[in-house]
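1. Fold the following.
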Amino acid sequence: MTKFLLAVHVLAAIVAVGPVTVAASMFPPVARRALAAPDDPGATGTLQLLHRICRVYAVVGVVVPVFGFATASEMGVLGSAWLIVSVALTALAALVLAALVLPGQTAFVEGGGTVRQTARLAMFTGMFNLLWATVTILMIVRPGSTTGA
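-> Next up, the predicted model:
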């Protein structure tokens, strides 16, 4: 059962978090292009699509920690420091996405937004991506784990 849960957890992370990471990273440059050419319907449509991808896959991404907790419980590592740090960083990544990235994207999609805001949005997106990269590394390395690497 552990292998099944771990496989679902990893696949869910790839399928759910991957698209958010890529779409969120693409959003600020497209927003800058849209600001430079406000009459370009292609840029506006692309912004809407990228924002929709981020919103939908953010919701789908909830299954990642659900299966992560199930896997950790099955493995008996719920109290491990590497897992607790990973959970905290995952929660922080979700907070950055929900409170900073998605609202910043919404401002652009709804017709607002400035060049300065694209820089802030790029910074918040970078923070989100860095948090997920750190969680991924912790999940692979598992410092101090007795379950093997």
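
2. rest of the way, CA atoms for contacts and neighbours
-> Will do.

3. Helices of this protein, residue ranges please.
-> 2-12, 18-36, 41-60, 63-75, 81-96, 102-109, 115-141 (DSSP state H).

4. any chance of the ones you listed in JSON lines, plus mean neighbour count and distance to T147?
-> Converted to JSON lines, the helices of the chain look like this (neighbours: other CA atoms under 10 Å; distance: least, CA to CA, whole Å):
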{"stretch": "helix 2-12", "mean neighbour count": "16", "distance to T147": "12"}
{"stretch": "helix 18-36", "mean neighbour count": "20", "distance to T147": "27"}
{"stretch": "helix 41-60", "mean neighbour count": "18", "distance to T147": "29"}
{"stretch": "helix 63-75", "mean neighbour count": "18", "distance to T147": "8"}
{"stretch": "helix 81-96", "mean neighbour count": "17", "distance to T147": "12"}
{"stretch": "helix 102-109", "mean neighbour count": "19", "distance to T147": "37"}
{"stretch": "helix 115-141", "mean neighbour count": "18", "distance to T147": "11"}
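
5. can you tell which of those is closest to G148?
-> helix 115-141 (9.2 Å; CA to CA).

6. tell me the angle of the closest one relative to helix 18-36?
-> Angle of helix 115-141 versus helix 18-36, following axes from the mean of the first three to the mean of the last three CA atoms, to 10 degrees, is 170 degrees.

7. One more, please, to line up against the first structure:
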Amino acid sequence: MNGDHPAVRTKDPHPAMTKLLLSLHVLAALMAVGPVAVAASMFPAAVRRAHAEGPDAAGRATVRVLHRVCRVYGAVAIAVPVFGFATADRMGVLGSAWLVTSIALTGVAAVLLVLLILPAQDDLVDLLDGDTGALERSRTARLAMLTGVFNLLWAAVTVLMIVRPGSTTGA
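-> All right, here's what the predicted structure looks like:
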């Protein structure tokens, strides 16, 4: 087979390695991105509850745990594209439109998390710790919206990974 044409793939000489890399990629996505998606989604409501309960409430500990999950698992999530690139390279699909689109959406999701979601969470944790008075609902509403966009980006990436438009695998 000719490996130069993108629709024609050469036979993988080590399919077990490709399967291992793909398994690690999927596991990293489930184990790292999943917790971030859930914790980030829970965070705005947890902040509102903790603020309403007052400075001595246990809800503040919940907010800190959710924030830590987002930070730690967000950092661990770097394994997703690392294993993804390795898998795509072994499969010979690095130039495929669905993969390039997935990479772009993943990049947007990462930027959203690092530059907007985590700093907003930092600010809200500081607000709770400082007990500086009123919590503007617009702050938690904006964070909830950003988190929703983050989750939609990951949903789109997941669909692209499953459907793979133009795939020659028949999936």
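
8. So after superposing, what's the score?
-> The TM-score (TM-score structural alignment, normalised by the length of structure 1) is 0.96; 149 aligned residues with a CA RMSD of 1.1 Å.

9. Same list as before, the helices of structure 1 that is, but in CSV and with distance to A149 of structure 1 included.
-> CSV is the format used below for the helices of structure 1 (distance: least, CA to CA, whole Å):
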stretch, distance to A149 of structure 1
helix 2-12, 14
helix 18-36, 23
helix 41-60, 28
helix 63-75, 13
helix 81-96, 12
helix 102-109, 35
helix 115-141, 6
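
10. so how far is the first residue of stretch 11-22 of structure 1 from its last?
-> With CA to CA, to the nearest Å as the measure, the ends of stretch 11-22 of structure 1 fall 16 Å from one another.

11. Can you check which part of structure 2 that stretch sits on?
-> Aligned by TM-score structural alignment, stretch 11-22 of structure 1 falls on residues 27-38 of structure 2.

12. Run the chain-centre distance for that stretch.
-> Here the centre of stretch 27-38 of structure 2 is set off from its chain's centre by 7 Å, with CA atoms, centre = their mean, to the nearest Å.

13. repeat for stretch 28-48 of structure 2
-> That offset, for stretch 28-48 of structure 2, works out to 9 Å (CA atoms, centre = their mean).

14. Other residues contacting it?
-> Contacting residues not belonging to stretch 28-48 of structure 2 are listed as 59-60, 62-63, 66-67, 69-70, 73-74, 76-77, 79-80, 121, 124-125, 128, 135, 137, 140-141, 143-144, 147-148, 150-151 [CA atoms under 8 Å, 6 or more residues apart in numbering].

15. repeat that with 7 Å
-> By CA atoms under 7 Å, 6 or more residues apart in numbering, the residues outside stretch 28-48 of structure 2 that reach it are 59, 63, 66, 69-70, 73-74, 76-77, 79-80, 140, 143-144, 147, 151.

16. Also stretch 61-70 of structure 1?
-> Taking CA under 7 Å, 6+ apart as the rule, stretch 61-70 of structure 1 contacts L5, V8, H9, A12, A13, A16, V17.

17. My read is that the first one contacts T71, right?
-> I take that to be L5 of structure 1. Yes - between L5 of structure 1 and T71 there is a contact under CA atoms under 7 Å: 5.3 Å.

18. Tell me the residue in structure 1 that is farthest from the middle.
-> D39 (30.3 Å; CA atoms, centre = their mean).

19. Translate that residue into the numbering of structure 2.
-> Looks like D39 of structure 1 aligns to P55 there (TM-score structural alignment).

20. Please name the residues that touch the counterpart of V101 of structure 1 in structure 2.
-> Mapped onto structure 2 by TM-score structural alignment, V101 of structure 1 lines up with I117. Counting by CA under 7 Å, 6+ apart, I117 of structure 2 touches L143, L146, T147.

21. Spatially central residue for structure 2, please.
-> V33 (4.1 Å).
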